[in-house]
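Peer 1: Build the 3D model from these lines:
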Amino acid sequence: MEEQVRLNKYMASCGIGSRRHCDTLIRAGKVCVNGQHPELGQKITPGKDTVEYEGRPLVPSPEDTHLILHKPRGVIVSAYDPHNPYTVYDLLKEKGITVPGLQYVGRLDKDSEGLLLFTTRGDLNNALTHPRFEIKKEYSVLVADEIPDTVIARVLSRGIVSEGELLRAGRILRRDSTSEGVWYTVTLYEGKNRQIRRMVSTMGTRVLRLIRHQFATLRLGDVSYGEYRYLTGREIRGICRKVHLS
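Peer 2: I've put the predicted structure just below:
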């Protein structure tokens, strides 16, 4: 007898997202099994049943893929953007990377650069971006003007409100001053939209460069600008342990 699996588990193995997210897509009518809308909890037989998401057949990757990209400035983190057609997927495709189900984990805005993680594991992506795990992210930030120590201390103790939203940083450390501006190391444990740029603006200056060099247990290291590398087995086990996955 051929082994059956739950539909949401099968979809997660195809890189669509967590099982809970897949259930949401099933409820929304975006999934078909053999041409019919399935029920929640339905089981399928991989290789025999045809599963489609928004009209696209879903096939699991033969093995999981995990890589980090040194994202350049000016490249959009999106699968498609009609206003900015050149995306991280176009960059990877130019380098011969066309892995089905490959997802970016979190985002960097167009003008930011540095470490961007990709994985084919939807459950890992969902866990690493879930607020409850408070994943560490560390950045080198060049700002136009020095930020007073009293302002930094206040932000670290109370947070700072921007656009009606409370933003917090784990650490803000002044490094050195250059002819361009002042460099800081900023550590976050949350991932709100354009968070560092908004915090810096509220503190009275502006970001000139923003480079992410750490995400969870991963470091950018010597990955060249615009290049990528695959994760080692040890690195994969490390990030999975962070979010209690095997």
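
Peer 1: When you work out contacts or count neighbours from here on, use the C-alpha atoms and nothing else.
Peer 2: OK.

Peer 1: same for the helix or strand harbouring residue 186, what does it pack against?
Peer 2: Residue 186 belongs to strand 182-188 when elements are defined using DSSP states H and E. Secondary-structure packing of strand 182-188 (3 or more C-alpha pairs under 8 Å, 6 or more residues apart in numbering; DSSP states H and E): strand 137-143, strand 171-177.

Peer 1: how many degrees apart are it and strand 171-177 in direction?
Peer 2: Calculated by axes from the mean of the first three to the mean of the last three C-alpha atoms, to 10 degrees, strand 182-188 forms an angle of 160 degrees with strand 171-177.

Peer 1: here's the other one to compare against:
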Amino acid sequence: MVGKRLLVTPRFGLARVLSKRGLCSRTEAQRLIRAGLVRLDGRVIDDPEFPVRDMHTARIDIENSRAVAATSRYLMLNKPRGLVTTTRDEQGRDTVYRCFEGAQLGWIAPVGRLDKASEGLLLFTNAPAWAAQITDPANGPDKTYHVQVDAIPDAPVLAAMQAGVVEGGEFLRAKSVLLLRAGEKHAWLEIVLDEGRNRQIRRLLTALNLNVLRLVRVAIGPLALGDLPKGQWRELSVQEVAVLGGDD
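Peer 2: Prediction:
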């Protein structure tokens, strides 16, 4: 007689469950739990890794309020130059959350980041699994940038961007590079990346003696920035969410 295979429901730590419910970041969840502000099935839990038997049915309360799963949100922002991609900045600089002032969105987190001097398409969500698909270095969608540089790169330099260079102990390359237009001293390039390393484009171009004047992300996979005004945001459609990574 063949025995029946038992189905084991995976257990997640309490902090991860709060994050997966779209209520806060895992770091914030850990802080709340350690502060004794979270109850699981009526019991105060102070261990962020305390296993939750069923993340969907467990009763969780934060500061005496029921922690029900938040409605999944998926947003795109046209990030202006000069804003930091972080929730809080220790130096007191303006962050991307300034663009959402007055909106009742609950907790949302950036999907990846753009540095302070960069502009363009930046995604936000409260669905961690969806965000992980977008930022996955192996399987995430390509990112497309329009980059203004302080010279007119010739064909060998464009080829070198795709061949790659070693900078700071890392191999940096672009998936594709296209010269969009050129003036007397400056040029605009379209650069596509299929991986995401810290300040990758700036470091790659600096290694090839090109300085970046402007850097604008114009697309993530098939999702284009389009004519969304600078500093403005909008919700993604169901179709856009699905084509980028599916619903969480």
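
Peer 1: ok, back up a step: once aligned, what mean separation remains between the strand holding residue 186 of the first structure and the second structure?
Peer 2: Here strand 182-188 of the first structure, set against the second structure after superposition, deviates by a mean of 0.3 Å using mean C-alpha distance after the TM-score superposition for the first structure.

Peer 1: What range does that strand cover in the second structure?
Peer 2: Under the alignment (TM-score structural alignment), strand 182-188 of the first structure falls on residues 187-193 in the second structure.

Peer 1: what's the spacing between the matching stretch and its chain's center?
Peer 2: With C-alpha atoms, centre = their mean, to the nearest Å as the basis, stretch 187-193 of the second structure stands 21 Å off its chain's centre.

Peer 1: I'd like the helices and strands packed on strand 182-188 of the first structure as a markdown table, with mean neighbour count and distance to residue 76 of the first structure appended.
Peer 2: Supplementary listing: those in a markdown table, determined by neighbours: other C-alpha atoms under 10 Å; distance: least, C-alpha to C-alpha, whole Å:
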| stretch | mean neighbour count | distance to residue 76 of the first structure |
| --- | --- | --- |
| strand 137-143 | 23 | 18 |
| strand 171-177 | 15 | 27 |
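
Peer 1: so which strand or helix has residue 242 of the second structure?
Peer 2: Using DSSP H and E, the element containing residue 242 of the second structure is helix 238-244.

Peer 1: Average separation of that helix from the aligned part of the first structure, please.
Peer 2: Its aligned residues in the first structure lie a mean 1.1 Å from helix 238-244 of the second structure after superposition (mean C-alpha distance after the TM-score superposition for the first structure).

Peer 1: which outside residues touch that helix?
Peer 2: Applying C-alpha atoms under 8 Å, 6 or more residues apart in numbering, the external contacts of helix 238-244 of the second structure come out as 74, 134, 141, 221, 222, 223, 247.

Peer 1: wait, doesn't residue 161 of the first structure sit right on residue 167?
Peer 2: Yes: using C-alpha atoms under 8 Å, residue 161 of the first structure is in contact with residue 167, at 6.0 Å.

Peer 1: okay, the two: which has more neighbours?
Peer 2: Each of residue 161 of the first structure and residue 167 has its neighbours counted (other C-alpha atoms under 10 Å); residue 167 has more, 21 against 14.

Peer 1: Aligned to the more buried one, what sits in the second structure?
Peer 2: When the second structure is aligned by TM-score structural alignment, residue 167 of the first structure is paired with residue 172.

Peer 1: if I look at that match, how far off is residue 202 of the second structure?
Peer 2: Distance from residue 172 of the second structure to residue 202 of the second structure, counting by C-alpha to C-alpha, to the nearest Å: 10 Å.
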